[in-house]
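In: just coords:
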């Protein structure tokens, strides 16, 4: 059976259409790649600035003079900190001497699940700062653990931990007042502050027992 001129024409049109689509896909992909390469430096710079802002929220920039993002350790999953995945620890130094450790911790027993924290512990064992980086606590009730959602802007709840250490705060004081400790809480929302307080206490104990080792390890180990 021989093909008719109409069949040859339809076949040619199909091939031409496929070729045009192929060229279009190649061109579109090239444009996307060019756009990504063009905007990548700005995106990376923005991410870097955001990370530094968060780090400086828990540890003032004046308290260290090294390149914080380059003086790091990769931690394996760390149950003591509530971390089931690897994480990065940052080491702050002042004049070459240990100044503080900045690392993540997780309060796994929040009212609505995990509460992720960023904690800074000075070389003398005192808390430099704590920030909640992720949570799902009840809006308007338990979310005051986050400074920007805390109605008390002059003395945010999370600031209670600053200056505390194992040396100046008794074991039983690392609890909310309802449980006999020294940490204030808001009525109607005890579970959330209790979880954060426990996680911060665990972080302080973890850092205190490993401080010298963590500062001595080679970068990236």
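Out: Perfect, thanks for sending it. Bear in mind that the values here come from a model prediction, so they are computed numbers and not experimental data.
In: contacts and neighbour counts: CA atoms only from here.
Out: OK.
In: residue 146 is in contact with residue 132, isn't it?
Out: Yes: using C-alpha atoms under 8 Å, residue 146 is in contact with residue 132, at 5.7 Å.
In: after the helix or strand that contains residue 13, which helix or strand is next?
Out: Here residue 13, judged by DSSP states H and E, is contained in helix 5-58. Under the assignment DSSP H and E, the closest C-terminal helix or strand after helix 5-58 is strand 72-75.
In: list the buried residues in that following strand.
Out: 72-73 (16 or more other C-alpha atoms under 10 Å).
In: off-centre distance for the next helix or strand after it?
Out: Next helix or strand after strand 72-75 toward the C-terminus (DSSP H and E): strand 87-94. With C-alpha atoms, centre = their mean, to the nearest Å as the basis, strand 87-94 stands 13 Å off its chain's centre.
In: please compare the first structure with the one that follows:
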């Protein structure tokens, strides 16, 4: 009996070790590929929210790192900078809505120097399929409501969903998700309005030439 238990225990232990090793090998083998895919996805989104006419620099290679509660939490977020020559033209702000229905909603907001929103895209979320996932451009054009809006602090009350007295549509049967996104965009724009000059002059933390605006590596 004891021998059988010992044998079974040894087999289970060996199986656990082998399984753990396989998972580790798979993770380390696929991690660079996943990271590259994430970079390419972000690169594509950068080019969606800032038109090419507004920059002749490589967006992916010109960014500042900031920490601010207005960007959703106290973790670092990147701010990508669009320039023509040395002239600032637009920023792409990483922001997080921490109060989505199913957790954090990560997005980027493009805004030019006159505080006109160039575009907003959600890059990662866990919202409910068929309801909250309408924040994805591939599923709904809801996120395009932000494009062309000019932000100023005197009209803050309009930066809410219509149910709360603002001008942005909510989803039928789902208000939490759009409310979280609108609030996150508003706060990110507040941050930009307050810090715009310093953001353009902050040190560049992105490596030059790692990935170009056209996706070459």
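Out: Happy to help now that I have it. Only a predicted model underlies this, so the values are computations on that prediction, with no experimental measurement involved.
In: quick one: TM-score?
Out: Once superposed, chain against chain, the TM-score is 0.73 (TM-score structural alignment, normalised by the length of structure 2); 177 aligned residues with a C-alpha RMSD of 2.4 Å.
In: the most centrally placed residue in structure 1 sits in which helix or strand?
Out: In structure 1, the C-alpha nearest the mean C-alpha coordinate belongs to residue 133, at 5.7 Å (C-alpha atoms, centre = their mean). Using DSSP H and E, residue 133 of structure 1 maps to strand 127-134.
In: what angle sits between that strand and helix 5-58?
Out: Interaxial angle of strand 127-134 of structure 1 relative to helix 5-58 (axes from the mean of the first three to the mean of the last three C-alpha atoms, to 10 degrees): 150 degrees.
In: pretty sure the residue nearest to the centre of structure 1 is in contact with residue 119, am I right?
Out: No: between residue 133 of structure 1 and residue 119 there is no contact, the gap being 10.2 Å when judged by C-alpha under 8 Å.
In: can you tell me the SS state at whatever residue of structure 1 lines up with residue 108 of structure 2?
Out: Applying TM-score structural alignment, one finds that residue 108 of structure 2 aligns to residue 118 in structure 1. Classification of residue 118 of structure 1 into helix, strand or coil gives strand, according to DSSP: H, G, I helix; E, B strand; the rest coil.
In: again, but for the one 3 residues further on
Out: With three-state DSSP as the basis, residue 121 of structure 1 sits in strand.
In: and it, what does it touch?
Out: By C-alpha atoms under 8 Å, 6 or more residues apart in numbering, the contact list for residue 121 of structure 1 reads 100-102, 127-129, 204, 207.
In: so what does residue 91 of structure 1 match up with in structure 2?
Out: Matched to structure 2 by TM-score structural alignment, residue 91 of structure 1 sits across from residue 81.
In: what is the burial count for that match?
Out: Under the neighbour criterion other C-alpha atoms under 10 Å, residue 81 of structure 2 is assigned a count of 27.
In: so the closest residue to it other than its chain neighbours, which of the three states?
Out: In space, and not counting its chain neighbours, residue 81 of structure 2 is closest to residue 91: 4.7 Å by C-alpha to C-alpha, 6 or more residues apart in numbering. State at residue 91 of structure 2, reduced to three classes by three-state DSSP: strand.
In: how many neighbours does residue 91 of structure 2 have?
Out: Residues near residue 91 of structure 2, counting by other C-alpha under 10 Å, number 29.
In: map it across to structure 1 for me.
Out: Aligned partner of residue 91 of structure 2 by TM-score structural alignment: residue 101.
In: then residue 189 of structure 2?
Out: Under the alignment (TM-score structural alignment), residue 189 of structure 2 pairs with residue 204 in structure 1.
In: so its match is in which element?
Out: Per DSSP H and E: helix 191-216 holds residue 204 of structure 1.
In: that helix vs strand 127-134, what angle?
Out: Going by the same axes, to 10 degrees, helix 191-216 of structure 1 makes 120 degrees with strand 127-134.
In: how much does helix 191-216 of structure 1 stray from structure 2?
Out: For helix 191-216 of structure 1, the mean deviation from structure 2 after alignment is 0.6 Å (mean C-alpha distance after the TM-score superposition for structure 1).
In: angle of that helix against strand 87-94?
Out: Using the same axes, to 10 degrees: helix 191-216 of structure 1 against strand 87-94 is 60 degrees.
In: quick check: buried residues in helix 191-216 of structure 1?
Out: Buried residues in helix 191-216 of structure 1 (16+ other C-alpha under 10 Å): 191-205, 207-208, 211, 214-215.
In: what packs against that helix?
Out: Applying 3 or more C-alpha pairs under 8 Å, 6 or more residues apart in numbering; DSSP states H and E, we find helix 191-216 of structure 1 packed against strand 97-110, strand 113-122.
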